[in-house]
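Peer 1: Let's see this in three dimensions:
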Amino acid sequence: MPRTRIDDNTAAPWWRTAVVYQVYIRSFADGNGDGIGDIAGLRARMPYLRELGVDAVWINPWYPSPMADGGYDVSDYRGIDPSFGTLAEAEEMIAEAHALGIRVVLDIVPNHTSDQHRWFAEALASAPGSPERERYVFRDGKGPDGSSPPNDWRSRFGGRAWTRITEPDGTPGQWYLHLFAAEQPDLNWNSREVRAEFESILRFWFDRGVDGFRVDVAHGLVKKPGLPDIGLPDDALFDEERRRPDHPHWDVESVHEIYQTWRKIADSYADERVFVAEAHVHEDRLPLYVRQDELHTAFNFPFLKAPWEAKELRAVIDQSICALTPVGAPPTWVLSNHDVPRHVTRYGRDCTRTLEHDVRPGPSDRALGTRRARAAALLTMALPGSAYVYQGEELGLWEVEDLPDESLQDPTWRRSGHTVRGRDGCRVPLPWSGMDAPFGFGPKGSEPWLPQPAEWAGASAQAQSGTPGSMLELYRTALRLRQEQPGFRGESLTWLDTPDGVLGFERSPVLRCLVNFSADPLPLPRNWGVLLASDRIPNGTLPVDTTVWLWGGGASRR
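Peer 2: Model prediction:
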């Protein structure tokens, strides 16, 4: 393989190299025994996160919500849902996290509100063309009686993206847009009132010490004038739809005006406040979201989607770093999150590209998936930039694919007519301790909102803590070395000449990472010591599906 090099930059702000732990709060820890994770549970487990070695936590939406989509249908952006706690508890949690050296990143959901939001109630009670309706995307229907949707846009959760309302006088009325569930009406970002409201929301939480926001559907806020049809068949895949040139509601150019304003707000605070974008856009478009005057970072979804194959992963890594370098942004690596099947399960299949929960790709080899997940963790932590850890991946948790039908709560299950099982399998509450459910997630005898598999007894944090070779101890060691080792500092990466099926790179002249994707063990180079490996290294050879960090050149380990 030819050699490439990305320039160094050692004076990095915290967010450029941070490891951020994603807390799906409903499933993290239950402090009051009602079966739902909450702020009290999160506060009790904060020392665990400190011991793990993360730099920050990202908390999925904790705002008041009817929970039609797990909290991504927000009814009040300045409060805390009662099932999670109170605003006072949230402020105390932020202070406690800061005292432990852990920063706090919240989710913000700017594309849509809940249909229970005060604004939407006012819109329904007002006339077409009123200022109250202008906060959302309302349109007259097609046809002589307006009974057809305004265009052919589809909901991401299935079905049409439009719902017709009944006007205050009882007559059939306008249609409103919802790119997701019908309970999530899209906001109209051409409205000055909408823009001002979210600027105020950002300041509300920044003033309470929040260090940043993950921006949900960052590429979807602005819609093209006239709302033109997409022009694809109903059975077209969503990835195919996203690749449509000049898309009418994804990645519309004027969305960047919003983030330029948001960046000014963040920069107005003495301590750094940051943004990370969830932007499902073409790789060539992603740098536009993280220019110096816009958002700080963006999730690297091509890395998450890449198969377990050396050539493709190297191409993704190269493309990601090289695309972001001209705009001065670091890459942000991620292996799993609350929207995709857990990577232990993905990597245990022949087709590791499978990311949609509506596909049934066949059985997964859990032992193979776990081995690859261990190797992927060390690969990820060795790359320059920041990284996100989805709760439970440090325990080696797998996708729960046999949840009872009656327990499923993802809106895709209902909107698909019970044909698409949805994302609940990656959201099952964590196992903390004990041999029986709820495995320390909540008090003994409580019932979690989703059932946990009995096999999770051996995967609990208690079972793995202090156990040599466990996934938890691998993560703890990797994060500690990432912080301590001078070789990980800066943002340099130099590819090494390696055999086919092997990735190798230097982070410094004294620190190397090798990953063996091939079918044969790889002899390790002489005069290099093993700093950390994802599995045992017998007789100086790197086994298949294994990653190793090497140090050498007479350097100290510290």
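Peer 1: going forward, measure contacts and count neighbours with C-alpha atoms only.
Peer 2: Noted.
Peer 1: Counting neighbours, what do you get for Pro509?
Peer 2: Using other C-alpha atoms under 10 Å, Pro509 has 12 other residues around it.
Peer 1: do Ile80 as well
Peer 2: For Ile80, the count of nearby residues is 20 (other C-alpha under 10 Å).
Peer 1: for the closest residue to it other than its chain neighbours, what are its contacts?
Peer 2: Nearest residue to Ile80, sequence neighbours excluded (C-alpha to C-alpha, 6 or more residues apart in numbering): Tyr63, at 4.3 Å. Tyr63 is in contact with 71, 74-81, counting by C-alpha atoms under 8 Å, 6 or more residues apart in numbering.
Peer 1: Take these and write them to CSV, including distance to Ala279 and secondary structure.
Peer 2: Formatted as CSV, the contacts of Tyr63 follow (distance: C-alpha to C-alpha, whole Å; DSSP: H, G, I helix; E, B strand; the rest coil):
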residue, distance to Ala279, secondary structure
Gly71, 19, coil
Val74, 20, coil
Ser75, 23, coil
Asp76, 24, coil
Tyr77, 21, coil
Arg78, 24, coil
Gly79, 26, coil
Ile80, 26, coil
Asp81, 26, coil
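Peer 1: now the other sequence, so there's something to compare against:
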Amino acid sequence: MVRVDHRQVPWWKKGVIYQIYPRSFQDSDADGVGDLVGIKSRLDYLASLGIDAVWLSPIYPSPMADFGYDIADYCGIDPMFGDLTGFDRLLSAVHARGLRLLLDFVPNHTSDQHPWFIQSRSSRENPKRDWYIWRDPAPDGGPPNNWISDFGGSSWEWDASTGQYYLHAFLTSQPDINWREPQVREAMMAVLRFWLDRGVDGFRIDVLWHIIKAATLPDNPINADWTPDRTQRDRLIQLHSTDQPEAHAISADFRALADSYGDRVLIGEICLPNDRLARWYGTANRPQVHMPFNFQLIESVWDAAVIRQSIADYEASLPEFGWPNWVIGSHDAARIAARVGDAQARVAAMLLLTLRGTPTLYQGDEIGIGKVTIPPDRVRDPQGLRQPGLGLGRDRSRTPMPWDGSTHAGFSTLDPWLPLNEDWPTRNVAAQDRDADSLLSLYRSLLALRRSHDALAIGEITLVDAAEDVLAYQRRHAGESLLIVLNLGGKTRPLMLPTKTCVAEVLASTLLPSTASRSHRAFRSVDNVLAPDEGLVLRLKEKH
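Peer 2: Next up is the predicted model:
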């Protein structure tokens, strides 16, 4: 079989990214919070898992009002996590294992404790006043427009000392930067250069579609479809406060800088419909981010027909040069196992790692952490605290990683900053590492399969007909044809093979090995079936 020359394929196209939430990965200094030394101590685990790159949520100095997404210094490390020397050691250790390291870049806003904002707030005449978005009150003395913060309440905060409002898309302690100010652009590009010079392999760019606002700041339209069970933000359509045309030039400048450093990658957090999301790839002559994050598997109902249509629509929306990507979990969303259950979490793993495009795996999903109950007195997330009752709290997906059955699950010697998953004594890395039937073992086998079969890593995709509740697609590359069939339901379904093909080999199954072996013998029978909650990767051959 002809093999692709991987030297001609960027690493981020055939690789798998693993997101670490640093507060919750591994504590090394007995304060109940994860840190860089802790991450470094677990790199062998990540290498053995079979991922290619690690993305760290923010580790910069911060008051932690929004747990690191309120940055007080873009070019430092918060003492909670370590220091720059420790970061350099971590980066070297990551590279020594053949892995890449991505950082979170937060360009839309800073902390109100950032020196830039302290200066901007000091007076209307300060040289950095225009580094943020300040406006006079409306004629009635209220906010300049009707914009609503993503965390609820007005997007405007009154500053009595200077007699103006400042804009904040999130918390009042996260003032939005004014990207129409040239000096701001220069300063933020310098931030990217600081880390690229240090050797990082790229960035995930936070809320990129928020980065610039309509110049005249008009009111956003009322959302006629809003209902009280939705967030306050959704009362309005964010027509003028997000996804402005000028933002694409900024994104293209980011890309040009990253490309000047060689094999780097930019991933944009952009929550938009397919047609608008695709614009963030830019053009062949003026590219923007390498991958605008695709959250459809997080947002979709778990239904084969719905997901099939989502895949088709997403693939159709991509520009010719655009590379797809998929995620099933993140630090902002409910856990995949909590959404679909243990059996379907195995199917979700196979889906994530066999679709065309770059997968991002969120820490803990590989062992199936499910719903975690956060007692009211331990809720930490400001989004959940500010809008209770809507299920917006993100603590549920940020709980500490359970490593073993020892006290505090091997995460810390102290009670962690958030509670562990209740089943941590049995659902932990060490327990699943010893179990060939575990979800962790399935992830490892699927990740190894991606490495050994270019059809899964970089091959084309074709959706194929399947029975009810079943999602099926072919992946092809260099003469190899693989069929992935996923039963997203709890009933036995017929297995439908493409015309003039038969199964040459079963490469992977979501079922336990003892069960899978019996299932695989069924391929020699007339009535081929898929068991409930079964997913298969099959190598096909032509039927003569």
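Peer 1: ok, of the contacts of Tyr63 of the first structure, which come out buried?
Peer 2: Those of those that meet the buried threshold are 71, 74-77, 79-81, by 16 or more other C-alpha atoms under 10 Å.
Peer 1: Which of the three states applies to Asp107 of the first structure?
Peer 2: strand (DSSP: H, G, I helix; E, B strand; the rest coil).
Peer 1: any idea how far Gly152 of the second structure is from the alignment partner in the second structure of it?
Peer 2: Using TM-score structural alignment, the equivalent of Asp107 of the first structure in the second structure is Asp104. Counting by C-alpha to C-alpha, to the nearest Å, the separation of Asp104 of the second structure from Gly152 of the second structure is 24 Å.
Peer 1: do the same with His109 of the second structure
Peer 2: For His109 of the second structure relative to Gly152 of the second structure (C-alpha to C-alpha), the value is 17 Å.
Peer 1: okay, those two: which has more neighbours?
Peer 2: Using other C-alpha under 10 Å, the more surrounded residue of His109 of the second structure and Gly152 is His109, with 27 against 17.
Peer 1: thought the more buried one was touching Thr172?
Peer 2: No. Applying C-alpha atoms under 8 Å, one finds His109 of the second structure not in contact with Thr172, separated by 10.6 Å.
Peer 1: three-state assignment of Ala377 of the first structure?
Peer 2: Taken by three-state DSSP, the conformation at Ala377 of the first structure corresponds to helix.
Peer 1: Burial check on it, number of neighbours?
Peer 2: 22.
Peer 1: Contacts only, for the equivalent of it over in the second structure.
Peer 2: When the second structure is aligned by TM-score structural alignment, Ala377 of the first structure is paired with Ala349. Neighbour list for Ala349 of the second structure: 366, 443 [criterion: C-alpha under 8 Å, 6+ apart].
Peer 1: Mind picking the two most distant members of the buried ones among the contacts of Tyr63 of the first structure?
Peer 2: Maximum pairwise distance in these, criterion C-alpha to C-alpha, is 12.3 Å, between Gly71 and Gly79.
Peer 1: for Ser300 of the second structure, what are its contacts?
Peer 2: 306-307.
Peer 1: switch to 6 Å and redo it
Peer 2: By C-alpha atoms under 6 Å, 6 or more residues apart in numbering, no residues touch Ser300 of the second structure.
Peer 1: Next, work out how far apart it and Val485 of the second structure are.
Peer 2: Ser300 of the second structure sits 19 Å away from Val485 of the second structure, taking C-alpha to C-alpha as the criterion.
Peer 1: for Thr172 of the second structure, same thing?
Peer 2: Applying C-alpha to C-alpha to Thr172 of the second structure and Val485 of the second structure gives a distance of 48 Å.
Peer 1: More neighbours: these two, which one.
Peer 2: Higher neighbour count among Thr172 of the second structure and Val485: Val485, with 27 against 21, using other C-alpha under 10 Å.
Peer 1: Show residues contacting the helix or strand that one falls within.
Peer 2: Under the criterion of DSSP states H and E, Val485 of the second structure resides in strand 480-487. With C-alpha under 6 Å, 6+ apart as the test, strand 480-487 of the second structure has contacts from 469-475, 533-540.
Peer 1: so after that strand, what's the next helix or strand?
Peer 2: Toward the C-terminal end, the helix or strand that comes next after strand 480-487 of the second structure (DSSP H and E) is strand 493-494.
Peer 1: Can you verify Thr261 of the first structure is assigned to a strand?
Peer 2: No. Thr261 of the first structure sits outside any strand when classified using three-state DSSP, being helix.
Peer 1: Quick one: neighbours of the aligned residue in the second structure for it, just the number.
Peer 2: Per TM-score structural alignment, the equivalent position to Thr261 of the first structure in the second structure is Asp253. Asp253 of the second structure is flanked by 17 other residues according to other C-alpha under 10 Å.
Peer 1: ditto for the one 3 residues further on
Peer 2: Summarising burial for Ala256 of the second structure: neighbours were counted as other C-alpha under 10 Å, giving 15.
Peer 1: How much space separates the corresponding residue of the second structure for Phe84 of the first structure from Gly38 of the second structure?
Peer 2: Matched to the second structure by TM-score structural alignment, Phe84 of the first structure sits across from Phe81. The spacing between Phe81 of the second structure and Gly38 of the second structure, counted by C-alpha to C-alpha, is 9 Å.
Peer 1: could you list every residue that touches Gly212 of the second structure?
Peer 2: Check again: residue 212 of the second structure is Ile, not Gly. 179, 247.
Peer 1: Check the secondary structure at it for me.
Peer 2: Using three-state DSSP, the structure places Ile212 of the second structure in coil.
Peer 1: which one in the first structure is aligned with it?
Peer 2: So, by TM-score structural alignment, Ile212 of the second structure is matched to Val222.
Peer 1: Once you drop chain neighbours, what's closest to the counterpart of Asp69 of the first structure in the second structure?
Peer 2: Here Asp69 of the first structure is matched to Asp66 in the second structure, going by TM-score structural alignment. Excluding its sequence neighbours, the residue lying closest to Asp66 of the second structure (C-alpha to C-alpha, 6+ apart) is Pro382, at 6.6 Å.
Peer 1: corresponding residue for the one you found in the first structure?
Peer 2: The pairwise alignment with the first structure assigns Pro382 of the second structure to Pro411, based on TM-score structural alignment.
Peer 1: Same question for Ala466 of the second structure.
Peer 2: Using TM-score structural alignment as the criterion, Ala466 of the second structure maps onto Thr498 of the first structure.
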